[in-house]
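[1] Pasting a predicted model and its sequence here:
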Amino acid sequence: MTDTLGLSPDRLARLDSHLAEKYIATRRLPCTLSLIARHGEIAHLHTQGLADVERGIPARDDTIFRIYSMTKPITSVALMMLVEQGKIALDDPVAKYIPEWKNLGVFVAGTHKLGFQTRPCTRPMQVVDLFRHTAGLTYGFQLRTNVDEAYRREKIGEIEKAGTLEDMIKTLAKLPLEFSPGDAWNYSVATDVLGWLVQVVSGRPFEQFLADEIFAPLGMVDTGFHVREGQQHRFAACYQPDKTGSITLQDDPTTSSYLTAPSFISGGGGLVSTASDYLQFCRMLLNGGTLNGHRLISRKTLDLMTANHLPCGVDLPAMSRSLFSEAAYDGVGFGLGFATSTAAHKTLMPGSNGDYFWGGAASTFFWIDPEEDLIGIFMTQLIPSSTWPVRKEMRTMVYAALDD
């Protein structure tokens, strides 16, 4: 690390103290790992707290975390690699690759138990709708609608349950959409469907495609859909808040389902990774799609992915059915796998137009700011991610440390 990257070491140290005093000392978070990179080098890396509170195991720079929805940008890049090869197009109808979905209808009334009434979609679902969450799909944890309830009953999107990705695709063919594709934004299992399309179009298992085409070229040696042999001692416990404002164990790393290969390979939330591995992925993005002599996607493809693809250029609050801590701000749009700042001042946080980001259910987070040539990665393990405003605080304090 160096202090010559235009960031004040003293001001970055304030971030460490803030996290220690507000979150670690009070047991609001089990641990924190903050990594800031700029101009191709690590400017700040600080780890504190316990990866396993029950066993007193400290968090380390190489601790393995459940990154949940930080899987989504990786899956999105994978399918865009196939778009570049001409094997699939963003405006293709999804039913071209999933014929069972040809006659999907939009919810009008009814329940999973008694049956649904539907109406036809105003237009077919396109591949781009899956990338930008305008497909009409949902997540059961949203707890908003009868369609959400049907997802819970069918265990759709619950990555630690039995079943396969193919099972999910077949079950979704029997359920209605929340809305006609393109009419709204709703956070959903759409990125899991992208993973299925990678498998269908490439002719390879989705997890094998990621391993061959992304993880190996980038040297992401600790990233995968389960914690492999020899890694278990580095795997963090996961926690949830309790009624006292402290934390309680949610997933024990010694008995976790992540210790064995899953039957359901979730491109929407199934990966475990380390901060150093995810930094490699972020460096590739910030470097225009290439790293260490390996080009994954082109600079222009990445420009396309990080543009706001919401209809009419609106921001998320203008067309969202579900907002939460991953992106709950005015001035934020959505691209092909990332949220992106379209009017940074409206977020009421420091940042840049065109920065892009996403987070995971266990409060992990990353952002990339091309204008400042900056990457931020935050790792911890607390579900749900909406518990504390730590992401907002970290971004604010990192930009406050800019010194050039």
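    On my side now, so go ahead. Numbering: from 1, shown residues only.
[2] contacts and neighbour counts: CA atoms only from here.
    OK.
[3] any chance you could map the helices in the stretch 51-200 of the chain?
    Using DSSP state H, counting those that start in this stretch, the helices of the stretch 51-200 of the chain run over residues 71-84, 127-132, 146-154, 165-172, 190-202.
[4] mind checking which of these is nearest A400?
    Nearest to A400 among the helices of the stretch 51-200 of the chain is helix 71-84 (26.9 Å), distances taken as CA to CA.
[5] In terms of secondary structure, what does that closest one contact?
    helix 190-202, helix 206-210 (3 or more CA pairs under 8 Å, 6 or more residues apart in numbering; DSSP states H and E).
[6] could the ones you listed go into CSV alongside mean neighbour count and distance to W101?
    Shown next, in CSV, are those (neighbours: other CA atoms under 10 Å; distance: least, CA to CA, whole Å):
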stretch, mean neighbour count, distance to W101
helix 190-202, 22, 12
helix 206-210, 19, 20
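[7] Put together JSON lines for the ones you listed, with distance to L304 on each row.
    Below are these laid out as JSON lines (distance: least, CA to CA, whole Å):
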{"stretch": "helix 190-202", "distance to L304": "17"}
{"stretch": "helix 206-210", "distance to L304": "21"}
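[8] Got another one to weigh against that:
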Amino acid sequence: MSLTVLRTALCFAATLLLAAAPPLDPGKAGMDPARLERLAQRMKAYAEQGVVAGTVTLVARRGAVAGYDASGWQDIEARKPMRPDSIFQVMSMTKPVTAVAIQLLVEEGKVRIGDPVEKYLPEFRGQWVVEAKTPLTMNLRKPARAITVRDLLTHTSCMTGPGPALSDLYTKMNRTLSEAVGL
């Protein structure tokens, strides 16, 4: 099994475990129940005001789930309520989650943001970057230096979205899970 497949499987397993985690007493996680309730009410208000269609919020601390709540709609037109186990595309919301995870690793001394990405992800070794791009073509070049963790976090790596061959797959994101797996 390749390292990439193993990492993907581990991330999927962790997601399933979190999704199945029961809400605990916030006090056990060292959290103030009143503050957690304010968070739940704020998310509900965002959905009611149309700021977002719906939310799923999970708050954890010290390895314990302190709050787990859903509000709003999974499907507005069908009036299908959001559930804690609803599956949806989080798109760019992975960026702040990833940034926080990296910061935790930095604080633990496990990652340095100035390090080349290939130190942690060997698949990045020999990476090329985009020099110029048109709707039909991309010109690539070797980077002047190795891409760093900081470059990825600040979107300054000169990497881009998929090329023309994958643009159809990338732009047609409104698929069900079974359709996506069937690709």
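    Cool, got the structure. Please read these numbers as outputs of a predicted model, since none were measured by experiment.
[9] Quick check: TM-score for this pair?
    Here the superposed chains carry a TM-score of 0.52, computed using TM-score structural alignment, normalised by the length of structure 2; 139 aligned residues with a CA RMSD of 4.5 Å.
[10] Quickly compare the helices of the stretch 51-200 of structure 1 and say which is most buried.
    Each of the helices of the stretch 51-200 of structure 1 was scored by mean neighbour count; the highest is helix 127-132, a mean of 26, by mean count of other CA atoms under 10 Å.
[11] how long is stretch 87-103 of structure 2 from one end to the other?
    Chord length of stretch 87-103 of structure 2, first to last residue, is 27 Å (CA to CA, to the nearest Å).
[12] swap that for stretch 359-374 of structure 1, sorry
    Using CA to CA, one end of stretch 359-374 of structure 1 lies 17 Å from the other.
[13] Hmm, F116 of structure 1 is touching G105, no?
    No. F116 of structure 1 lies out of contact with G105 (CA atoms under 8 Å); the separation is 9.7 Å.
[14] neighbour count winner among the two?
    The neighbour count for F116 of structure 1 versus G105, taken as other CA atoms under 10 Å, is higher for G105 (23 against 18).
[15] from what I can see the more buried one touches R123, true?
    No. G105 of structure 1 lies out of contact with R123 (CA under 8 Å); the separation is 10.6 Å.
[16] Show me what V90 of structure 2 aligns to in structure 1.
    Counting by TM-score structural alignment, V90 of structure 2 lines up with I67 in structure 1.
[17] Burial check on that match, number of neighbours?
    Neighbours around I67 of structure 1, by other CA under 10 Å: 27.
[18] tell me, the top strand by length along structure 1 lands on which residues of structure 2?
    Assignment by DSSP state E gives strand 41-52 as the longest strand of structure 1. Aligned using TM-score structural alignment, strand 41-52 of structure 1 spans residues 64-75 in structure 2.
[19] Can you give me the buried ones in that stretch?
    Residues of stretch 64-75 of structure 2 classed as buried: A64, V65, A66, G67, Y68, D69, A70, S71, G72, W73, Q74 (neighbour count, 16 or more other CA atoms under 10 Å).
[20] The second one and T57 touch, don't they?
    Put plainly, it is V65 of structure 2. No. Judged on CA under 8 Å, V65 of structure 2 makes no contact with T57 at a distance of 10.8 Å.
[21] Give me the secondary structure label for the closest residue in space to T290 of structure 1 that isn't next to it in sequence.
    Nearest non-adjacent residue to T290 of structure 1, counting by CA to CA, 6 or more residues apart in numbering: M284, 5.0 Å away. The three-state assignment at M284 of structure 1 reads helix, by DSSP: H, G, I helix; E, B strand; the rest coil.
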